[in-house]
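[1] no sequence for this one, just the structure:
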């Protein structure tokens, strides 16, 4: 199990070192992985961190409002890109292709935001199982196997890349994050698109969103 105190100290140092004094954008989804990254980066580089929440139109019911409420103190910027993602996914039925489409769109959105803010680096909440599943051909994660081959960033910073999910949760608790974040149920990066069986349509997304809310 991870030594949380030692890990936090080392992660902060690594973020400071790898960001090289430049601005950094982080994809803050509200899941435990990206939330831990955001807290670590906030402590590491302060106002050089630009946290961005992308509303892909594929989120859980009420999620955008709740994430805005929880992370507003970090100066969170909300980008409404629902039409962009839904247009790109329209009619796609293959789960792997859905993941790659979402991965591509995510990067393009963050490239635009980075250009607008002068950020040079992208910080992601990639964890070890993401790498295992993507590199082993099990499934492509939008932040690993789903990444496009060319990006405008000087680099990608991934402080959690060597941790498992239970270790990330332990770090979240050590950082003092709310329990609802530290123990949040995992949700796929491509969102509701991969919970739609068959072709993605706006109607199908809404049906699955309501069903997900009922189950949760």
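    Arrived safely, thanks for sending. Here the structure is a predicted model, which is why all the values come from computation and not from measurement.
[2] hey, let's count contacts and neighbours off CA atoms from now on
    Noted.
[3] Could you list every helix and strand that the longest helix seen in the chain packs against?
    The longest helix of the chain (DSSP state H) is helix 95-117. Counting contacts by 3 or more CA pairs under 8 Å, 6 or more residues apart in numbering; DSSP states H and E, helix 95-117 packs against strand 24-27, helix 82-89.
[4] Tell me which helix or strand comes right after the top strand by length along the chain.
    The longest strand of the chain (DSSP state E) is strand 49-55. Counting by DSSP states H and E, the element after strand 49-55 in chain order, helix or strand, is helix 63-71.
[5] The longest strand of the chain: which residues count as buried?
    Residues of strand 49-55 classed as buried under the neighbour-count rule (16 or more other CA atoms under 10 Å) are 49-55.
[6] ditto for stretch 207-216
    208-209.
[7] And the buried residues of strand 49-55, which two are furthest apart?
    Between any two of the buried residues of strand 49-55, the greatest separation by CA to CA is 19.2 Å, found for 49 and 55.
[8] Next, format the helices and strands packed on helix 95-117 as TSV and append mean neighbour count and distance to residue 204.
    Compiled in TSV, those are given as follows (neighbours: other CA atoms under 10 Å; distance: least, CA to CA, whole Å):
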stretch	mean neighbour count	distance to residue 204
strand 24-27	25	26
helix 82-89	16	11
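[9] another one to put next to it:
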């Protein structure tokens, strides 16, 4: 799985993608994550990537030229869809993550800033618009990380055991419900005890308890 991220703040990604599961997956060449600075594609002598919106209003809009050139450059080697992270996009769900993971092995993630990006880029170069919730962030970087993390978990070999994600919250095997409660040692912590059935060793009863306690 390959991810190419277009952003004006590539350093934001460094700490998260270079730790834990994503770090190991990259070291094992199971996934590839590349960040690209949109400013480097700007033809403005000051590397400016935003301007005032036509029609007036507060805030700035990302200009089309740097975005156009950046996307065209990445598409020379990445044939996947361009996904724009935006509050107006389709809501991201586990089902959507599964569909994207099955359909694509390469993805280009476009992170907007300010008031957004020029609509002409959305109409001509963006294939999919995705939102991670009904709220507004200062940029698309956190949503991009969310999508990368969620999709990477489904790539064979990324997790210690591939079946680890099969009973995640909202997975198909759990009927898209939230996962059952989890417990570990000690069996009694400050008077709060682990349900007896989980200590019984009876796998059939444990499975029934877990199914009953889906949230």
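    Right, received. Where do you want to start? Bear in mind that the values here come from a model prediction, so they are computed numbers and not experimental data.
[10] Can you give me the TM-score here?
    After superposition, the two chains reach a TM-score (TM-score structural alignment, normalised by the length of structure 2) of 0.34; 106 aligned residues with a CA RMSD of 4.6 Å.
[11] thinking again about what came up before, ok and the longest helix of structure 1 relative to helix 82-89, angle-wise?
    140 degrees (axes from the mean of the first three to the mean of the last three CA atoms, to 10 degrees).
[12] and the angle for helix 95-117 of structure 1 with strand 49-55?
    140 degrees.
[13] pretty sure residue 206 of structure 2 is touching residue 197, no?
    Yes. Assessed by CA atoms under 8 Å, residue 206 of structure 2 is found in contact with residue 197 at 6.1 Å.
[14] Now do the buried residues in the longest strand anywhere in structure 2.
    As assigned by DSSP E, the longest strand anywhere in structure 2 is strand 82-91. Buried residues in strand 82-91 of structure 2, counted by 16+ other CA under 10 Å: 82-87, 89.
[15] And those residues, which two are furthest apart?
    82 and 87 (16.0 Å).
[16] just to revisit the earlier point, make JSON lines out of the helices and strands packed on helix 95-117 of structure 1 and add distance to residue 13 of structure 1.
    Shown next, in JSON lines, are these (distance: least, CA to CA, whole Å):
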{"stretch": "strand 24-27", "distance to residue 13 of structure 1": "15"}
{"stretch": "helix 82-89", "distance to residue 13 of structure 1": "35"}
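[17] Just give the nearest non-adjacent residue to residue 50 of structure 1, would you?
    residue 25 (4.6 Å; CA to CA, 6 or more residues apart in numbering).
[18] so what's that neighbour up against?
    With contact set as CA atoms under 8 Å, 6 or more residues apart in numbering, residue 25 of structure 1 has these partners: 49-52, 110, 114, 119-123.
[19] Looks like residue 88 of structure 1 contacts residue 101 (just checking).
    Yes. Look at residue 88 of structure 1 against residue 101 with CA under 8 Å: they come within range, at 7.0 Å.
[20] Report the separation between residue 100 of structure 2 and residue 211 of structure 2.
    If you measure residue 100 of structure 2 against residue 211 of structure 2 using CA to CA, to the nearest Å, the figure is 27 Å.
[21] same question, residue 125 of structure 2
    Taking CA to CA, one finds residue 125 of structure 2 at 44 Å from residue 211 of structure 2.
[22] neighbours around residue 123 of structure 2, how many?
    Applying other CA atoms under 10 Å, we find 9 residues neighbouring residue 123 of structure 2.
[23] helix/strand/coil for it?
    State at residue 123 of structure 2, reduced to three classes by DSSP: H, G, I helix; E, B strand; the rest coil: helix.
[24] separation between it and residue 147 of structure 2?
    22 Å.
[25] From the contact counts, what lies against the longest strand of structure 2?
    Helices and strands touching strand 82-91 of structure 2, by 3+ CA pairs under 8 Å, 6+ apart, are strand 106-111, strand 128-131.
[26] Buried deepest among these, which one?
    Ranked by mean neighbour count, these are led by strand 106-111 with a mean of 24 (mean count of other CA atoms under 10 Å).
[27] thought residue 8 of structure 1 was touching residue 40?
    Yes. Counting by CA under 8 Å, residue 8 of structure 1 touches residue 40, with 7.2 Å between them.
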